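S.K.: this one's sequence-less:
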């Protein structure tokens, strides 16, 4: 049975009556419509901003300082068949210590480095496979084999949304490859939990305005407003459609597609009142736009970081942003790593600065992660291959220890050896910070109870403040 205190039928009744996601828990418990689902225990974070660095950033070039790797750079890698006779390759750019904590951060991330004392760098991540599609899917859903609900969908299912006029889970400019919509989908969870896509590589026209210096971005969604009919007539149309869908559903008892249609129509109607304003970054003062680097060259990622802050401020529970460049540096590592860092450094640092200035960083969990890392040995002469056995991510705010390094790889950065953190452990830790017990956040489907962390996962208490 469902762990949360409302059933699928009650959830549908809530959205069908127009009262929205905010009322789901209250409907089941007989309370007021303004109540949200109750977390399992007091939460440290209220929301998540997930910065996805697709392609596999090189941890030994960014956050994982390895003196032994530097010392033996150029020597043959003694890692058996895995290295295929390759030679060790030290960091292509130097790492330096920053802040009072002395965290090691690449010279290519100078502005992010100014936030060293806010970061919790996890140097002991590992995942199951070194293939992009499978690892990317596991990072998002916990599974590399099957279609499963995304981390954002589980978050929304467990906590609900703070704003019934906006989607609770939004993904900005998601990549179309590596699983596409499965990475933000709801799978067997209620359709209202799925992520809403804004922009994306398949619809570049939606963000065309974002790349023009002298134009406001406009809504990053098409057809958000209806210029043909009044809101009153729209409401009447939706009531008719909802009635027809409800009639069909009552006869068929269980039909997720119809449930999803009812919920989507209602949410889309409510979104018209708030989305254009939230997505209009021209409302921001020039000083804020300058902080993010908006108006300087290709500033799409900067705009998305600012939009993420605005969406978080408006009550969106889970926001994901995809990196503007691919970190899959099999060659030309020195130049390409510098480009990837430059494209993300200022906007990410600005996001942390902005959240902190508004008092939001303390309850906003910011996550920076790729699907795996890179090898400590060279691929060819100037690249690195995939490495899933040990790599780095970082988190900030939302109840994590700032200025802290957790876990470690071996002396050359090949494999996690100290406090190894599997994807399931990482997911369990994120849910824990949100006030959710990963072992209790379950959904019954196909005759068994499913959860994000499958049958494993352990909270890394060492990263929790």
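M.R.: Happy to help now that I have it. All of these numbers come straight from a predicted model, not from anything done at the bench.
S.K.: could you use CA atoms for every contact and neighbour count after this?
M.R.: OK.
S.K.: could I get the full set of helices for the stretch 101-250 of the chain?
M.R.: 110-113, 132-141, 151-159, 231-252 (DSSP state H, counting those that start in this stretch).
S.K.: an error on my part: the question was meant for the stretch 301-450 of the chain.
M.R.: 333-357, 423-433.
S.K.: what's the closest of these to residue 269?
M.R.: Nearest of the helices of the stretch 301-450 of the chain to residue 269, taken as CA to CA: helix 333-357 at 29.7 Å.
S.K.: for the closest one, name the packing helices and strands.
M.R.: If you count contacts as 3 or more CA pairs under 8 Å, 6 or more residues apart in numbering; DSSP states H and E, helix 333-357 packs onto helix 110-113, helix 286-292, helix 300-313.
S.K.: elements contacting the shortest one?
M.R.: Judged by 3+ CA pairs under 8 Å, 6+ apart, helix 110-113 is in contact with helix 333-357.
S.K.: 10 Å - rerun?
M.R.: Packing partners of helix 110-113 (3 or more CA pairs under 10 Å, 6 or more residues apart in numbering; DSSP states H and E): strand 95-98, strand 103-106, helix 333-357.
S.K.: tell me how far the most centrally placed residue in the chain lies from residue 317.
M.R.: The C-alpha lying nearest the average C-alpha coordinate of the chain belongs to residue 50 (CA atoms, centre = their mean; 2.8 Å). Relative to residue 317, residue 50 is positioned 11 Å away (criterion: CA to CA, to the nearest Å).
S.K.: ok, now residue 124?
M.R.: In terms of CA to CA, residue 124 sits 27 Å off from residue 317.
S.K.: what's the answer for residue 383, then?
M.R.: Taken as CA to CA, the span from residue 383 to residue 317 is 38 Å.
S.K.: those two: who's more crowded?
M.R.: residue 317 (27 against 22; other CA atoms under 10 Å).
S.K.: pretty sure the more buried one contacts residue 49?
M.R.: Yes: assessed by CA atoms under 10 Å, residue 317 is found in contact with residue 49 at 8.5 Å.
S.K.: who touches both of these two?
M.R.: Listed as contacting both residue 317 and residue 49 by CA atoms under 10 Å, 6 or more residues apart in numbering are 152, 170, 311, 364.
S.K.: list the contacts of the residue nearest to residue 317 when sequence neighbours are not counted.
M.R.: Once flanking residues are discounted, residue 317 sits nearest to residue 47: 4.7 Å by CA to CA, 6 or more residues apart in numbering. Applying CA under 10 Å, 6+ apart, one finds that residue 47 lies in contact with 152, 155-156, 159, 161-162, 168-169, 312-313, 315-319, 360-361, 363-366, 398, 433-434.
S.K.: take those residues and keep only those in strands.
M.R.: 169, 318, 319, 364, 365, 366 (DSSP state E).
S.K.: any chance of those in CSV with neighbour count as columns?
M.R.: Formatted as CSV, the ones in strands among the contacts of residue 47 follow (neighbours: other CA atoms under 10 Å):
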residue, neighbour count
169, 29
318, 28
319, 26
364, 28
365, 24
366, 25
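S.K.: this is the comparison structure:
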């Protein structure tokens, strides 16, 4: 299992007893995670409406939805997740995840780095905003390195706020796809030569650039020159790699499969995530916003947010399983917090980091189980609470 004690980022063992590894013969132990697809629902999804419903709670807590049976006896989830209910045997629900930061920026910093931020919530203006501590994507990129033709750490369709390399340096920054794969004209920057530039001319420019970089290093040291060189190298790798271009070619996918994922930003990002791990990407970070439902929580969850997540997650897990990739791909879906059990005056739910649900699948995680439980209103864990460090260590130990 991956140990990061030498990195100074996160040290320690995985969470004892949190999620049992599937029983495997010694010859099969190498089938743990080679890649991670992390779906981060920015704003904070409502655990009590999706994964941990409380039908016996007072009306001002239980809300509009009701639990339904899944394909795993004894496990129920929200009726707004009918597709996930059919594939519950492929994932695990961690219901007793808890931490204490109810801020969006600060909570995300904790979730993706495992460390406290150096700023107050709302004050971060630059992206990435984890200038000191590396993100989990950068940790995995540094430890495992390249696994194929594409960069080891990729974010889509935008940077993850605290998803930077911190003190690891620019070499471990994510390659950010700043266009949305749901768009008909989706293209990835850096995949093609500039118009009018031949391969011969490109190679000449590359040699000239190398000479300029060496001169810059001699005059000013490696700092900025090394950082810029890293960015150029990433771009050059993509331009010169047919395999990378193939991985990003969404039009080569079966239209029926694209529809199953959902012709939405989240659905197509998850499909692209599968293509990227097939091509050797170690960590795919998918950001999906608008989950901060202070107003009209139930309409937002039922009509817009959850249907996209339901189709995307259920199809991603089935697709990975059918291709023999689920055992070696760890899928994690969560946000920076849960939502308040008590409904506010705007039919919304507010920030609530004290309790949230996390979905984990693949990568050696035992599927079809529930870990932890919560009290009668899903306000606090009623069993052992597991925190951000526990979750990040578990992810890292599966690699």
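M.R.: Right, received. Where do you want to start? These numbers come from a predicted model, not from an experiment.
S.K.: which of the contacts of residue 47 of structure 1 are buried, as a ChimeraX select command?
M.R.: Burial among these is assessed by 16 or more other CA atoms under 10 Å; the matching ChimeraX selection reads:
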select :152,155,156,159,161,162,168,169,312,313,315,316,317,318,319,360,361,363,364,365,366,398,433,434
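S.K.: from residue 355 of structure 2, how far off is residue 48 of structure 2?
M.R.: Residue 48 of structure 2 sits 9 Å away from residue 355 of structure 2 when distances are taken as CA to CA.
S.K.: how many neighbours does the aligned residue in structure 2 for residue 121 of structure 1 have?
M.R.: Using TM-score structural alignment as the criterion, residue 121 of structure 1 maps onto residue 93 of structure 2. Neighbour count for residue 93 of structure 2, taken as other CA under 10 Å: 23.
S.K.: didn't residue 93 of structure 2 look like it was pressed against residue 331?
M.R.: No: Residue 93 of structure 2 lies out of contact with residue 331 (CA under 10 Å); the separation is 11.9 Å.
S.K.: what do those two both touch?
M.R.: Going by CA under 10 Å, 6+ apart, residues that sit against residue 93 of structure 2 and also against residue 331 are 359, 360, 361.
S.K.: quick check: of these, which lies closest to residue 7 of structure 2?
M.R.: residue 360 (24.9 Å).
S.K.: so what sits against both of residue 48 and residue 355 of structure 2?
M.R.: 95, 338, 339, 340, 341, 378, 379.
S.K.: quick one, what contacts residue 180 of structure 1?
M.R.: 133, 136, 137, 174, 200.
S.K.: ok, the residue mapped onto residue 303 of structure 1 from structure 2 to residue 238 of structure 2 distance?
M.R.: Counting by TM-score structural alignment, residue 303 of structure 1 corresponds to residue 268 in structure 2. Using CA to CA, residue 268 of structure 2 is found at 21 Å from residue 238 of structure 2.
S.K.: neighbour count: these two, which is higher?
M.R.: Between residue 268 of structure 2 and residue 238, counted using other CA under 10 Å, the more crowded position is residue 268 (23 against 20).
S.K.: ok, back up a step: between the helices of the stretch 301-450 of structure 1, which gets nearest to residue 254 of structure 1?
M.R.: helix 423-433 (29.1 Å).
S.K.: who are the packing partners of the closest one?
M.R.: Counting by 3+ CA pairs under 10 Å, 6+ apart, helix 423-433 of structure 1 packs on strand 47-52, strand 119-126, helix 132-141, helix 151-159, strand 364-369, strand 421-422.
S.K.: compare the ones you listed and give me the one nearest residue 408 of structure 1.
M.R.: Nearest of those (CA to CA): strand 119-126, 4.9 Å.
S.K.: packing partners for that closest one?
M.R.: By 3+ CA pairs under 10 Å, 6+ apart, strand 119-126 of structure 1 packs against strand 103-106, strand 364-369, strand 391-396, strand 404-406, strand 408-409, strand 416-418, strand 421-422, helix 423-433.
S.K.: identify the residues contacting the fourth one?
M.R.: Same thing as strand 404-406 of structure 1. 63-64, 101-104, 116-125, 392, 394-396, 418-421, 460, 462-463, 465.
S.K.: now a ChimeraX select for only the buried ones of these.
M.R.: Those of these that count as buried under 16+ other CA under 10 Å are selected in ChimeraX with:
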select :63,64,103,104,116,117,118,119,120,121,122,123,124,125,392,394,395,396,419,420,421,460,463
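S.K.: alignment lookup: the residue nearest to the centre of structure 1 to structure 2.
M.R.: Aligned partner of residue 50 of structure 1 by TM-score structural alignment: residue 38.
S.K.: I'd guessed its match sits against residue 316; true?
M.R.: No: using CA under 10 Å as the test, residue 38 of structure 2 is too far from residue 316 to be in contact (11.8 Å).
S.K.: joint contacts of those two?
M.R.: Listed as contacting both residue 38 of structure 2 and residue 316 by CA under 10 Å, 6+ apart are 270, 273, 331.
S.K.: export those residues to a markdown table and append columns for distance to residue 244 of structure 2.
M.R.: Putting those into a markdown table (distance: CA to CA, whole Å) gives the following:
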| residue | distance to residue 244 of structure 2 |
| --- | --- |
| 270 | 17 |
| 273 | 13 |
| 331 | 22 |
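S.K.: next, count neighbours for residue 417 of structure 1.
M.R.: 18.
S.K.: so who does residue 221 of structure 2 touch?
M.R.: Counting by CA under 10 Å, 6+ apart, residue 221 of structure 2 has contacts 214, 215.
S.K.: make that residue 371 of structure 1, sorry
M.R.: Counted by CA under 10 Å, 6+ apart, residue 371 of structure 1 has contacts 52-57, 125-127, 129-140, 386-388, 391-393, 423.
S.K.: what residue of structure 2 takes the place of it?
M.R.: Match for residue 371 of structure 1 (TM-score structural alignment): residue 336.
S.K.: how far away is the residue of structure 2 most remote from its centre from residue 231 of structure 2?
M.R.: No residue in structure 2 sits farther from the centre than residue 219, which is 40.3 Å out by CA atoms, centre = their mean. Distance, residue 219 of structure 2 to residue 231 of structure 2, using CA to CA: 20 Å.
S.K.: cool, and residue 301 of structure 2?
M.R.: Taking CA to CA, one finds residue 301 of structure 2 at 39 Å from residue 231 of structure 2.
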